[in-house]
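Chemist: what follows is a protein structure lacking sequence information:
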């Protein structure tokens, strides 16, 4: 009789990868005591210790190192079998997707109708939050995947690239400093750059763009949404960075002008993140493909780019 379960091997793989009981439990979506109990039961069944447990560190024993490639091979085969068996019903049921605030309002309007038309049984549940919060939610099993900007330094996650978009500069329409774009990276006007508050990845990207000037306006102004920043710009309070996907909605704001940067224009890479050993890889791959198609269609239709 086989007494070793796939669940135990999955917990073993997660602990071997993280070497931390709390993080491994979060990765598997269970409590730490439940994971510890399953690891202990696996060790009892195999008749050996798989981990050295110290007060501040966890490490694989020699037996653990021997078991790891075998466990990985078994789990890969099981996941492949499960995916094969589920293929006829893929893209059905509940899927919890997170998005950062500088992507959600601009990507969802074209994406949601495409999802409803292509996969009507796909029940998408959405969460908008900052990258650190989405990362924690994914590791805790509260969401199935999220869309954000690269890079994210978290070894328990894997990223599927979606697309790369350019940055532009939003300025007051009557601003004399921007009569002749494109904007060079050392333009004095960038000293008037206004940023989103701490925690937004767009803030860090804006600072990375403006390495040759020292923004002054950011000390006086801040906002929690790009929409608020654009309204501030339209009223002459400064300038701000805007991603390509937000350009169409920005064009509807009176008193606002969008201008390009000098080549090479700054960009950001967008990706779909999932847990490294997650079981919804097929759905994530299908969703990523649809997002790429939606973005490509948006570009070809002239949405998300400046008019020629």
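Modeler: On my side now, so go ahead. All values reported here derive from a predicted model rather than from experimental measurement.
Chemist: alpha carbons only for contacts and neighbour counts from here, please
Modeler: Noted.
Chemist: helices along this protein, start to end?
Modeler: 6-18, 21-28, 32-46, 62-86, 104-118, 131-139, 201-209, 226-234, 247-250, 281-300 (DSSP state H).
Chemist: for those helices, which one sits closest to residue 269?
Modeler: Between residue 269 and the helices of the chain, the shortest gap by CA to CA is with helix 201-209, which sits at 10.9 Å.
Chemist: residues in contact with the closest one?
Modeler: Contacting residues not belonging to helix 201-209 are listed as 102, 130-131, 149, 185, 195-197, 241, 266, 268 [CA atoms under 8 Å, 6 or more residues apart in numbering].
Chemist: only the buried subset of those, as a ChimeraX command please.
Modeler: The buried subset of the contacts of helix 201-209, as determined by 16 or more other CA atoms under 10 Å, is captured in ChimeraX by this line:
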select :102,130,131,149,185,195,196,197,241,266,268
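Chemist: relative to residue 141, which of the contacts of helix 201-209 is nearest.
Modeler: The closest of the contacts of helix 201-209, once distances to residue 141 are taken by CA to CA, is residue 131, at 15.3 Å.
Chemist: just give me the neighbour total for the residue nearest to residue 8 when sequence neighbours are not counted.
Modeler: Leaving aside its sequence neighbours, residue 8 sits nearest to residue 38 (CA to CA, 6 or more residues apart in numbering; 5.7 Å). Per other CA atoms under 10 Å, the neighbour tally for residue 38 reads 18.
Chemist: got it, and residue 249?
Modeler: 13.
Chemist: closest to residue 171 out of the helices of the chain?
Modeler: helix 226-234 (6.0 Å).
Chemist: dump the contacts of helix 201-209 to JSON lines, plus distance to residue 111.
Modeler: Shown next, in JSON lines, are the contacts of helix 201-209 (distance: CA to CA, whole Å):
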{"residue": "102", "distance to residue 111": "15"}
{"residue": "130", "distance to residue 111": "20"}
{"residue": "131", "distance to residue 111": "20"}
{"residue": "149", "distance to residue 111": "17"}
{"residue": "185", "distance to residue 111": "33"}
{"residue": "195", "distance to residue 111": "27"}
{"residue": "196", "distance to residue 111": "25"}
{"residue": "197", "distance to residue 111": "27"}
{"residue": "241", "distance to residue 111": "24"}
{"residue": "266", "distance to residue 111": "25"}
{"residue": "268", "distance to residue 111": "19"}
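Chemist: filter the contacts of helix 201-209 down to the ones in strands?
Modeler: 149, 241, 268 (DSSP state E).
Chemist: A further structure is provided below for comparison with the first:
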């Protein structure tokens, strides 16, 4: 049994297809199939049902895949620990959800370049579900997401709580109103991000707690697009305070909601068993310091 065979098996399990697994593993499909067949012969068990183009783990395969994932995880940890020399370059891969990434990652990377010159940062912006799985599978060292989140595989460390604020266009009829209650928004047209966004889910829960369902007029993939529509007066939006930009004042007015102000809690997630390199530990301290500065602003 070879480690590369284990990697091939995991690639098939993740892609559900021998051809795509071969592409992901940078090997020809016949070679991958041959190695998996050799492993099955050695184990005396089929690991996958071949259902046309689909590959579905057998019962034995499901057990083996979980063990293989643990083995490769520990091998990766051992290699990372051995290579973790403070005199050499270190690369850290971090992720963040779309409502955090553009407002936090640029400042972090800039600080890191000055204060941790031996650390190189690779970043990924994606929704929380994808980031959680990437951290759990060891593809990311850490990720910035919004709670609540439960996953026994992960360390979840809250680091920042910020209010959510109402955004309206300067020419919107509500722009002259200084304070709003949640019920004041029941008849308004909302501009939101897609259903996969944790911010959208939180806004829907907030409105539901005040006995109304938000009337959504526009859905956007990015906060920048959402702000443009708000600036045009096409609806209102609820955004995290981090999303406010000095340039927004020409087109957008931000207001705080009266009563119970909605907030969101930002957390950094890491794998509980993944070896944390010196570079990752130093970067985490820098990350915490950066969020403290946001809180002081």
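Modeler: Received it, and whenever you're ready, just let me know what you need. Note that the coordinates shown come from a computational prediction; the quantities given were computed from them, not determined experimentally.
Chemist: ok, back up a step: for residue 165 of the first structure, which of the helices of the first structure is the nearest?
Modeler: helix 281-300 (9.7 Å).
Chemist: just checking, what packs against that closest one?
Modeler: Counting contacts by 3 or more CA pairs under 8 Å, 6 or more residues apart in numbering; DSSP states H and E, helix 281-300 of the first structure packs against helix 104-118, strand 157-172, strand 267-275.
Chemist: okay if I get the ones in strands among the contacts of helix 201-209 of the first structure as CSV plus distance to residue 302 of the first structure?
Modeler: Formatted as CSV, these follow (distance: CA to CA, whole Å):
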residue, distance to residue 302 of the first structure
149, 22
241, 20
268, 19
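Chemist: and the residue nearest to residue 8 of the first structure, what's its match in the second structure?
Modeler: By TM-score structural alignment, residue 38 of the first structure lines up with residue 35 in the second structure.
Chemist: next: residue 118 of the first structure.
Modeler: Checking TM-score structural alignment: residue 118 of the first structure goes with residue 115.
Chemist: for that match, give its distance to residue 159 of the second structure.
Modeler: 20 Å (CA to CA, to the nearest Å).
Chemist: and for residue 84 of the second structure, the neighbour number?
Modeler: A count of nearby residues for residue 84 of the second structure, using other CA under 10 Å, gives 16.
Chemist: sorry, that was for residue 157 of the first structure
Modeler: 18.
Chemist: quick one, what contacts it?
Modeler: 273-276.
Chemist: let's see it at 6 Å
Modeler: Contact partners of residue 157 of the first structure, counting by CA atoms under 6 Å, 6 or more residues apart in numbering, are 274-276.
Chemist: cool, residue 146 of the first structure as well?
Modeler: 97-99, 272-273.
Chemist: report the central residue of the first structure.
Modeler: Most central in the first structure under CA atoms, centre = their mean is residue 148, positioned 2.9 Å from the mean C-alpha point.
Chemist: show me what contacts that one?
Modeler: 100, 270-271.
Chemist: how about those in CSV, adding distance to residue 53 of the first structure and neighbour count?
Modeler: Listed next are those as CSV, based on distance: CA to CA, whole Å; neighbours: other CA atoms under 10 Å:
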residue, distance to residue 53 of the first structure, neighbour count
100, 38, 22
270, 39, 19
271, 36, 22
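Chemist: export those to a markdown table and tack on distance to residue 23 of the first structure?
Modeler: Converted to a markdown table, the contacts of residue 148 of the first structure look like this (distance: CA to CA, whole Å):
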| residue | distance to residue 23 of the first structure |
| --- | --- |
| 100 | 23 |
| 270 | 25 |
| 271 | 23 |
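Chemist: with adjacent residues omitted, what lies nearest to residue 18 of the first structure?
Modeler: Nearest one to residue 18 of the first structure, counting by CA to CA, 6+ apart, is residue 24 at 6.0 Å.
Chemist: look up how far residue 139 of the first structure lies from that neighbour.
Modeler: 9 Å.
Chemist: next: residue 104 of the first structure.
Modeler: 20 Å.
Chemist: these two: who's more crowded?
Modeler: With neighbours defined as other CA under 10 Å, residue 104 of the first structure and residue 139 compare such that residue 139 has more, 24 against 18.
Chemist: residue contacts, the more buried one?
Modeler: 26-27.
Chemist: likewise for residue 185 of the second structure?
Modeler: Residue 185 of the second structure touches nothing, counting by CA under 6 Å, 6+ apart.
Chemist: and it, how far from residue 206 of the second structure?
Modeler: Taken as CA to CA, the span from residue 185 of the second structure to residue 206 of the second structure is 11 Å.
Chemist: hang on, the earlier thing: which of the helices of the first structure sits closest to residue 92 of the first structure?
Modeler: Per CA to CA, nearest to residue 92 of the first structure of the helices of the first structure: helix 281-300, 9.0 Å.
Chemist: what residues sit buried inside that closest one?
Modeler: 281-284, 287-288, 290-291, 293-295, 298.
Chemist: for residue 6 of the second structure, give me its contacts.
Modeler: By CA under 6 Å, 6+ apart, the neighbours of residue 6 of the second structure are residue 68.
Chemist: may I have the distance across stretch 271-278 of the second structure, first residue to last?
Modeler: End-to-end for stretch 271-278 of the second structure, by CA to CA: 15 Å.
Chemist: ditto for stretch 193-203 of the first structure
Modeler: Stretch 193-203 of the first structure: ends 10 Å apart by CA to CA.
Chemist: also stretch 119-131 of the second structure?
Modeler: 21 Å.
Chemist: how about the contacts of residue 146 of the first structure in TSV, adding neighbour count?
Modeler: As requested, these are arranged in TSV below (neighbours: other CA atoms under 10 Å):
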residue	neighbour count
97	22
98	27
99	23
272	24
273	26
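Chemist: what is the equivalent residue in the second structure for residue 238 of the first structure?
Modeler: Using TM-score structural alignment, residue 238 of the first structure lines up with residue 235 in the second structure.
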